[in-house]
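> Here you go, sequence then predicted model.
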Amino acid sequence: MSDEVQPGFVRLRLDLSYDGTAFSGWAKQAGGRRTVQGEVEDALRTVTRSRDTYELTVAGRTDAGVHARGQVAHVDLPETVWREHHEKLLKRLAGRLPRDVRVWALREAPSGFNARFAAIWRRYVYRVTDNPGGVDPLLRNHVLWHDWALDVDAMEAAAKTLVGEHDFAAYAKKREGATTIREILDFGVRRHADGIVEIEVRADAFCHNQVRSMVGALLFVGDGHRGVEWPRKVLDARVRDSAVHVVRPHGLTLEEVGYPPDDQLAERQLQARRVRGRVH
């Protein structure tokens, strides 16, 4: 369970963002599909003139079409490579990476840091509009159009019933051997002046498809097809409900990842590894 950095290597933290539209998700896949991890690792290998590919570990493995504004990853580089390239590495990555992914910060990570296991929460926002005319063409890859008027107050009330630690089996794609228990720290809905509705959720971690399933349930409440109490009834049933739709991925953005103070990183990492199946 140890995550010690190997002798002769240095761990780096990367803060990055990407438009997920043209990516088949974060994680590398067989078959040559384009992924965020693949693009960043290729760029890192190229700009450091390395023969080896240094693998990234990420805070949240986003699915195909999902965006990120505040993604965090780490990579272990040989100290010799870091010393040679660190002053110009960020700018060189900017010149090598495609325009739909950016690394904004790259620095030595504190002791005990692990982008995935040291994280204490992830914050996502799903954006949707019920504008009768549809979505602003400039936002079409980031905002879902819902063609029924939405009652944001009802959606907010329903969201609050899902806050806390629960078994989210009814909203998750079950993975063999993994628990579906998660703790939602905050869940809220607001409408901005431009009419865009933001559904924001923060949790210790999320199951596969959990956020998009919960958003689907809230949209049914917002447009009047279900009552405010329905999402919680679905949760308590602990089985997938065919009425809960997994909404399209393009409205979802990973906005931020939270970490404890540096002196608590190692302990947090150990805690997360003890419940490995809970971390996504």
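The structure has been received and is ready for your questions.

> contacts, neighbours, all on C-alpha from now
Fine.

> Can you show me the strands along the stretch 101-250 of the chain?
For the stretch 101-250 of the chain, applying DSSP state E, counting those that start in this stretch gives strands covering 101-108, 121-129, 144-145, 164-167, 181-191, 196-203.

> With respect to residue 271, which of those strands lies nearest?
When those are compared by Cα to Cα, strand 121-129 sits nearest residue 271, at 13.4 Å.

> which residues are in contact with that closest one?
Residues outside strand 121-129 that contact it (Cα atoms under 8 Å, 6 or more residues apart in numbering): 60, 135, 142-146, 195-205, 215, 251-259.

> And the helices in this protein?
Along the chain, counting by DSSP state H, helices occupy 36-47, 79-96, 152-160, 210-222, 230-237, 265-274.

> List the residues that contact residue 240.
By Cα under 8 Å, 6+ apart, the contact list for residue 240 reads 169, 170, 171, 172, 234.

> now, of the helices of the chain, which is deepest in the fold?
helix 210-222 (a mean of 24; mean count of other Cα atoms under 10 Å).

> Can you name every helix or strand that that helix contacts?
Judged by 3 or more Cα pairs under 8 Å, 6 or more residues apart in numbering; DSSP states H and E, the packing partners of helix 210-222 are helix 152-160, helix 230-237.

> want to throw those helices into JSON lines with distance to residue 268?
Formatted as JSON lines, the helices and strands packed on helix 210-222 follow (distance: least, Cα to Cα, whole Å):
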{"stretch": "helix 152-160", "distance to residue 268": "27"}
{"stretch": "helix 230-237", "distance to residue 268": "28"}
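
> putting a second one here so we can go through both:
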Amino acid sequence: MRLRIDLAYDGTEFRGWATQPGLRTVQEDLTSALTTVLRIPEGSLTVTVAGRTDAGVHARAQVAHVDVPDDSVAVAADQLYRLGRRVNGVLDRDVRVHHIGPAAEGFDARYSALWRRYAYRIADAPALIDPLRRREVLRWGRHLDGDAMNEAAATLIGLHDFAAFCKKREGATTIRTLLEFDWRRDDSGILVGHVQADAFCHSMVRALVGCVVAVGEGRRSVAWATGVLTGKQRDQGVTVVPAHGLTLEEVRYPEDAELAVRAQQTAARRTSTEAPA
């Protein structure tokens, strides 16, 4: 039986999503909690996620799936609701399961996704710095020109090879479709970057943000961002901004009838070693 899990977490104390020996990760904590609650042998579950977030990155709306033995959990919705509550009772408070339910036929948290949307938050003036939000907002010492950043960001939208903004992984493609990249100030004045793509490669969002921040400071021209993209290799002038300003905000899936087809299409054009992050 495949279950869909919707969850959120504060990534501050985690070394990212993916399990790493001797380190605390979201995948390890969630897998351990599920194993404990379902009373099944350790090592018998594999939790697959929509976006493998890096160390320090947060998620407001992460999605995962896990295959469990049919006899380990009742199908009844009320019992699955209690399963979510019991899992939360085992997890630390920086991870919360919002919902656990039967996955639709053909659902794959990673490959069925149409796109992922992240937000990056920057406080670029002393009056905007809120100590209560220090774990999710980057403090920046210079004023940033949001209009210039939007001009630069617009030149990066579309289907491209984003090798200049990705940490290389053996056998993994860096071709992505960037669907949205823009900057707006919220009601408090915080500058928020909205970044949406079919998938992201390792460190891509933080490198994209670092690139347009250099434009927003006036240190680089709008045309420079395009030059970085077409260079197809890491540019030393691009700073990968800190992880804590980044939050996964949404993952979108097609209608249930299209889930399996989407998963097959996505898997066919990616290598088995690649994962969005």
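The structure has been received and is ready for your questions. For clarity, every value in this text was computed on a predicted model and none was experimentally measured.

> quick revisit: which among the helices of the first structure is found nearest to residue 10 of the first structure?
Closest of the helices of the first structure to residue 10 of the first structure is helix 79-96, at 5.6 Å (criterion: Cα to Cα).

> Which elements pack onto the closest one?
strand 9-18, helix 36-47, strand 101-108.

> Out of the ones you listed, flag the one nearest residue 272 of the first structure.
Distance to residue 272 of the first structure, taken as Cα to Cα, is lowest for strand 9-18 among these, at 18.7 Å.

> The aligned partner of residue 171 of the second structure in the first structure and residue 237 of the first structure, how far apart?
By TM-score structural alignment, residue 171 of the second structure lines up with residue 177 in the first structure. Here the criterion is Cα to Cα, to the nearest Å. By it, residue 177 of the first structure lies 20 Å from residue 237 of the first structure.

> And residue 14 of the first structure, by the same measure?
Distance from residue 14 of the first structure to residue 237 of the first structure, counting by Cα to Cα: 40 Å.

> that older thread, adding distance to residue 118 of the first structure, write the helices and strands packed on helix 79-96 of the first structure out as CSV.
Output for these, formatted as CSV (distance: least, Cα to Cα, whole Å):
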stretch, distance to residue 118 of the first structure
strand 9-18, 12
helix 36-47, 19
strand 101-108, 15
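
> Go through the ones you listed and name the closest to residue 77 of the first structure.
strand 9-18 (5.3 Å).

> List the buried residues in that closest one.
The neighbour-count check on strand 9-18 of the first structure (16 or more other Cα atoms under 10 Å) flags 10, 11, 12, 13, 14, 15, 16, 17, 18 as buried.

> what does stretch 234-243 of the second structure give?
Those would be 234, 238, 239, 240, 241, 242, 243, for stretch 234-243 of the second structure by 16+ other Cα under 10 Å.

> now do stretch 129-149 of the first structure
So for stretch 129-149 of the first structure, counting by 16+ other Cα under 10 Å, buried means 129, 130, 131, 135, 141, 142, 143, 144, 145, 146.

> Just name the closest of those residues to residue 66 of the first structure, please.
Nearest member of those to residue 66 of the first structure, counting by Cα to Cα, is residue 142, at 8.8 Å.

> what residue of the second structure matches up with that closest one?
Per TM-score structural alignment, residue 142 of the first structure is aligned with residue 136.
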